[in-house]
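Undergrad: Based on what follows, work out the 3D shape:
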Amino acid sequence: MKFATARVEGEEVIGFIQDSQFINLTRASKGDFPKTMNEALQFGDKLIHKVNEILKMDITEATVPLASVKLLAPIPRPAKNIFCVGKNYAAHAIELGSEADIPEAPMFFSKTPTTVIGPHESIPAHEHVTEALDYEGELGVIIGKKGFAIEKEKAFDYVFGYTIINDITARDLQKRHKQFLLGKSLDGSCPMGPYIVHKSALNHPHALKIETKVNGELRQSATTEQLIFDIPELISVLSQGMTLEPGDIIATGTPAGVGMGFTPPKLLKAGDTIEITIEGIGTLINSVNS
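TA: Next comes the predicted model:
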């Protein structure tokens, strides 16, 4: 199942994607449905049952071609900062340093909610504050169940689904300030989408091909089986002293091939288009705007 947030006839609604059609769940349920994705995710896996009940009804008037709606980020305004993982692919750690930079424990940082934008929305170049904007294609994990001190063996019980994240980074700010938050949290620096794919449709999240192209040039190509710290470990470590809640987002890290990893660096500039494709989810496309 693919879930999306979209703007239809000027209204922000939650939808379900089926055969290139957008089913407006807000309209199909005649108002008996959460108004935002954050609210819907509070149902966890029960949301699937609720949608299946709606699909048994006459949904003709609530169904439109997917191409006719404007997709937004699946969670346009997260309730918390996005949890991000640094250097979670060995080759990426090496391209920005050396083998000594491969972490022995997960490196966590965050991006603020104001970073989130949707598919085909413009990424601000922020030329007044950075000269080193970079891309990072990543698998995003959406939490669907409240949990604390989660055991690795039970971690997938707390996952609702998956999406695509572009962890746009201002490398110069990151270096200057000796920490990640500012360089990772410029407005519009977290493109997300186009959908949330329920975990039942991705049985092997650690075997997904991930590719990033910039202006059609392949820059990143890997599979999620190359993650140093897998999804259960990330969830378990995060939750040992922190409560994870429905709607929380974990960006699992980026493979090798970021702009800063090239000699000379291939950093983003106004007009560049970034396409990130993850097997089983789709393609997230955004361009940099001056």
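Undergrad: okay, CA-based contacts and neighbour counts for the rest of this
TA: Will do.
Undergrad: secondary structure class for Glu39?
TA: helix (DSSP: H, G, I helix; E, B strand; the rest coil).
Undergrad: no, scratch that, I was asking about Pro265
TA: With three-state DSSP as the criterion, Pro265 reads coil.
Undergrad: I figured it was touching Gly259, is that so?
TA: Yes. Pro265 lies in contact with Gly259 (CA atoms under 8 Å); the separation is 5.4 Å.
Undergrad: higher neighbour count, these two?
TA: Counting neighbours by other CA atoms under 10 Å for Pro265 and for Gly259 shows that Gly259 has the greater number, 21 against 12.
Undergrad: In contact with the closest residue to the more buried one other than its chain neighbours, which residues are there?
TA: Closest residue in space to Gly259, ignoring its immediate chain neighbours: Lys266 at 4.3 Å, by CA to CA, 6 or more residues apart in numbering. Each residue near Lys266 by CA atoms under 8 Å, 6 or more residues apart in numbering is listed here: Val258, Gly259, Met260.
Undergrad: Burial check on Phe148, number of neighbours?
TA: Phe148, neighbours per other CA under 10 Å, totals 15.
Undergrad: next up, for comparison:
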Amino acid sequence: MKYASFTAADGSATWGVIEEGRAFDLGPSGAGLAPSLRAAVEQGLFGAVTAGQYQAAPARPEDGIGFLPAITDPGKIICIGVNYRTHQEESGKTGQTAPTVFTRFADTQMGHRAPAVMPASTTKFDYEGEMALVIGREAWHVAEEEAWDYIAGYGAYNDFSVRDWQKAASQWIPGKNFPSTGAFGPYLVPAADLGGVNRLTLETRVNGETRQKASVADLYFPIPQLIAYVTGFTRLSPGDVIVTGTPGGVGLFWGEGGLLADGDVVEVEITGLGTLANTVERER
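TA: Below you'll find the model as predicted:
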């Protein structure tokens, strides 16, 4: 089953189930099951909504809704850098002994079909197709062998990056936190519905051209190790997000014309999670 956050008919934020081209409103403007998708995760509703519950809710065509970030208000967004060998090799960052971790702020996110805003202060705007996971319960000092039990669901992510700001110093946070540069969605799929994620394929396309393609099984630090590492230094709560890393093929290393320009359409497609699409819009 696919869940999403989106705008209601009155423009307010809501969430619900997407099925057969229809968006069923389970939020405050609809069935009122929970105020947000994050709250649904907290309350144990995510992945447990029955057909009777969502089919009785108000529905609109999926094509007519405005998608919001799958989790609009995560308490924490933890991003993992250079976590595929192909990206390590192209960037010269091989031989890692621990994950590279940085943070993204919740208010920098946007949804499927929303513009990816290239800041006026850069000419080095880039894409990073990734898979994100959402934490389902309080997590602190989680053992690797128990890590899968803490995941509520998965979605596609595009960690758009402002490379000159990112590389100006050793800390990456400035280049990863401009407004409307963290695309998340269109859907959040329950972990139980998806099964093993190592069989999934991630593909990033720019104007229809494949730039990145990798199996999730190629993660250098696999998901259980990431959860164990992150919860070794910070508590995670339901609705918190871990963005697991991007494969080789980012625009910075693609060659001439690899970086993004105004009007480019970037798609991140992951098996079973749908296709996240955003058009680059230069800041005016």
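Undergrad: would TSV of the contacts of Lys266 of the first structure with secondary structure and distance to Val69 of the first structure be doable?
TA: TSV is the format used below for the contacts of Lys266 of the first structure (DSSP: H, G, I helix; E, B strand; the rest coil; distance: CA to CA, whole Å):
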residue	secondary structure	distance to Val69 of the first structure
Val258	coil	32
Gly259	helix	32
Met260	helix	35
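Undergrad: ok, and those residues in the second structure?
TA: Compared against the second structure with both residues aligned by TM-score structural alignment, their matches' CA atoms under 8 Å, those retain Val258, Gly259, Met260.
Undergrad: was I right about the second one contacting Ile168?
TA: No. In terms of CA under 8 Å, Gly259 of the first structure does not count as a neighbour of Ile168; the distance is 10.7 Å.
Undergrad: And for the residue mapped onto Ala217 of the second structure from the first structure, the neighbour number?
TA: In the first structure, Ala217 of the second structure lines up with Glu225, judged by TM-score structural alignment. Neighbourhood size, Glu225 of the first structure [other CA under 10 Å]: 15.
Undergrad: cool, Asn166 of the first structure as well?
TA: 29.
Undergrad: thought it was touching Glu136?
TA: Yes. Using CA under 8 Å, Asn166 of the first structure is in contact with Glu136, at 5.3 Å.
Undergrad: just the helices in the stretch 101-250 of the first structure please.
TA: Along the stretch 101-250 of the first structure, counting by DSSP state H, counting those that start in this stretch, helices occupy 171-177, 181-184, 231-239.
Undergrad: joint contacts of Gly259 and Ile168 of the first structure?
TA: Asp134, Tyr135.
Undergrad: and the spatially closest residue to Met1 of the second structure that is not a sequence neighbour, what does it touch?
TA: Nearest residue to Met1 of the second structure, sequence neighbours excluded (CA to CA, 6+ apart): Val189, at 6.3 Å. For Val189 of the second structure, the contacting residues are Met1, Lys2, Tyr3, Gly153, Tyr154, Gly155, Leu273, by CA under 8 Å, 6+ apart.
Undergrad: and with 10 Å instead?
TA: Val189 of the second structure makes contacts with 1-4, 46-47, 70, 133-134, 152-156, 272-274, as judged by CA atoms under 10 Å, 6 or more residues apart in numbering.
Undergrad: The first structure: which residue goes with that one?
TA: Val189 of the second structure maps onto Val197 in the first structure, by TM-score structural alignment.
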